[in-house]
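Asks: I would like the atomic coordinates for the input below:
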Amino acid sequence: MTNNLLNSGASSLDSEQVDAQGQLPSTQDVNPSEGNSQTKRRQSATSASKIYSKVQQLQETLERHQNDRQLVILQDFPDPDALSSAWAYQLIAEQYNIQCDIVYAGTLSHQENIALVKLTGLPTKRWSVETTKNQDLSVYQGYVLIDNQGTTTQLLPIVTEANIPLIAIFDHHSSQGELK
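Replies: The predicted model follows:
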């Protein structure tokens, strides 16, 4: 089962929106004369509920894949958004004993992206198409797409051909259609 975490509309939560048990605030005590305020609270509660649901999905997915080794595939020319999101996923996955290799097929095309990787020690690997074809991909139990949906990476056909299952997609861009 693939978790598609596209366009989650994630926004920051404050402690008043969701309590420690994941309960949303009640709107029953809202004064009807507040009008628009009540609508905003409901929208906020709905947004918080969606975010909490996505967090639960991620946790369940990570629990199902404990002790796996995964490829974290970025777009061919990763930007700071992709790089930092992949690293965040790797750090979270480590809590579930999931080993991640962050890979991309193109190049780090801007000086700020190169600096980000060098200065932070961000653990990325450039895999050309030829390099990937020569890799032993059987060591991976799944792959994750971060900041792309598979349409901006040359690695997807090779990984798909190796029958590595897609675990999840994390992307904030508009849906680009189903993966084939």
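
Asks: please count neighbours and contacts with C-alpha atoms only from this point.
Replies: Fine.

Asks: strands of the protein, start to end?
Replies: 3-6, 69-73, 99-104, 124-126, 142-146, 166-171 (DSSP state E).

Asks: another sequence for comparison is provided below:
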Amino acid sequence: MSTYAILGCGSVGYAVAEELVAEDKNVFILDVDEGRVEALRDQDLDARHANISEESVAEAVADRDVILILSSDVDANAAAVEHIRALGDDQFVIARASDPVSADELTELGADVVINPSAVIADSALRALETGELEYKARQLGEVIDRTEHRMAVRVHRSPDPDSIASAAALQAIAQSRDVEADIVYDGEIGHQENRAFVNLLGIELVSRDGIDLSEYDTIALLDHAKSGEPEAEQTADIIVDHYEHEHEHDVEFADIRPSVSATSTILTKYIQELDLGLDQGVATALLYGIRAETLDFKRDTTPADLTAAAYLYPFA
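Replies: Sure thing, here's the model as predicted:
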């Protein structure tokens, strides 16, 4: 089992120590504040007083596998990294920086991993914001679908590609989970042989625009529609979901347009997750293929959101 040393046990170091001790890890703590050391000892932690910038500290932790240098004094952290690396490269060293400049310095001195608490907090806040926004948007989407009295039309762009078809199948599944019947409506033809095989193999039913009267649908969704080549200003809708910006403003009840992702299938996958919807194999396979097609098997403009969506879908596909 790995052994750990924490150099500098302020708020960050103490939080890490608590987690490691809770996992029954062997933790040794060094800190320059004698009062803090006494308080740590009162909690039955193995803590000793030391100035972590001194050379002797490297020898004091030489028997530890992992060194976490977490004091708020970046100069002391840099000195600790330098002294530890002077004894060898066997230990895994994590060091705390305060900004990109100090992060580069610590990396050059030999730290294996450099963390910036401010950046970590900001990243955590942004993730919380993203989660909160998705929860809010999912609730909005559900409310619009629930107001459907008769039937919903999910319109995809002309001669739809796998991303368009897959995202439509996902929205159809969301609607059906709320007891709302939905048709996937397309214009033109499903021209490419590969796209026809995609639809046939997965059993996705599409309805040609030529054979229906859109006025019979009381809810209309436009999915992956910005690149349709049709005049957007003439399109009416209640729901718009797309990964391309639209040239015209739409007065709709619900819109989620995210140029920050590479596939509309990615957006719909996030809603599937948020709504905790059971995925059947066909829809999961379609969404995964839609993401792969838009990103050229993750080789073109792939974002972290595309990758996490694909990872979620893979076990179901």
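
Asks: can you pull the TM-score for these?
Replies: Once the chains are overlaid, their TM-score stands at 0.66 when taken by TM-score structural alignment, normalised by the length of structure 1; 139 aligned residues with a C-alpha RMSD of 2.7 Å.

Asks: dump the strands of structure 1 to a markdown table, plus distance to L179 of structure 1 and mean neighbour count.
Replies: Formatted as a markdown table, those follow (distance: least, C-alpha to C-alpha, whole Å; neighbours: other C-alpha atoms under 10 Å):
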| stretch | distance to L179 of structure 1 | mean neighbour count |
| --- | --- | --- |
| strand 3-6 | 11 | 17 |
| strand 69-73 | 14 | 24 |
| strand 99-104 | 18 | 22 |
| strand 124-126 | 23 | 15 |
| strand 142-146 | 11 | 24 |
| strand 166-171 | 10 | 21 |
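
Asks: including distance to S53 of structure 1, could these go into CSV?
Replies: What follows is the strands of structure 1, written out as CSV (distance: least, C-alpha to C-alpha, whole Å):
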stretch, distance to S53 of structure 1
strand 3-6, 10
strand 69-73, 22
strand 99-104, 24
strand 124-126, 30
strand 142-146, 19
strand 166-171, 14
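
Asks: pretty sure D238 of structure 2 sits against A221.
Replies: Yes - if you go by C-alpha atoms under 8 Å, D238 of structure 2 and A221 touch, sitting 5.8 Å apart.

Asks: out of the strands of structure 1, the one nearest I51 of structure 1 is which?
Replies: strand 3-6 (10.3 Å; C-alpha to C-alpha).

Asks: what range in structure 2 matches that closest one?
Replies: Strand 3-6 of structure 1 lines up with nothing in structure 2 when matched by TM-score structural alignment.

Asks: so which elements touch that strand?
Replies: Packing partners of strand 3-6 of structure 1 (3 or more C-alpha pairs under 8 Å, 6 or more residues apart in numbering; DSSP states H and E): helix 36-64, strand 166-171.

Asks: would you mark the buried spots in stretch 56-63 of structure 1?
Replies: Across stretch 56-63 of structure 1, burial judged by 16 or more other C-alpha atoms under 10 Å covers 58, 61-62.

Asks: next: stretch 108-115 of structure 1.
Replies: If you call a residue buried by 16+ other C-alpha under 10 Å, then stretch 108-115 of structure 1 has these buried ones: 108, 113.

Asks: and for it, what are the contacting residues?
Replies: The contact list for stretch 108-115 of structure 1 (C-alpha atoms under 8 Å, 6 or more residues apart in numbering) reads 77-80.

Asks: what stretch of structure 2 does that stretch fall on?
Replies: Per the alignment by TM-score structural alignment, stretch 108-115 of structure 1 matches residues 190-197 in structure 2.

Asks: chain center to that stretch, what's the gap?
Replies: 31 Å (C-alpha atoms, centre = their mean, to the nearest Å).

Asks: which residue lines up with I267 of structure 2 in structure 1?
Replies: Using TM-score structural alignment, I267 of structure 2 lines up with nothing in structure 1.

Asks: mind checking how far Q111 of structure 1 is from K118 of structure 1?
Replies: Here Q111 of structure 1 is placed at a distance of 10 Å from K118 of structure 1 (C-alpha to C-alpha, to the nearest Å).
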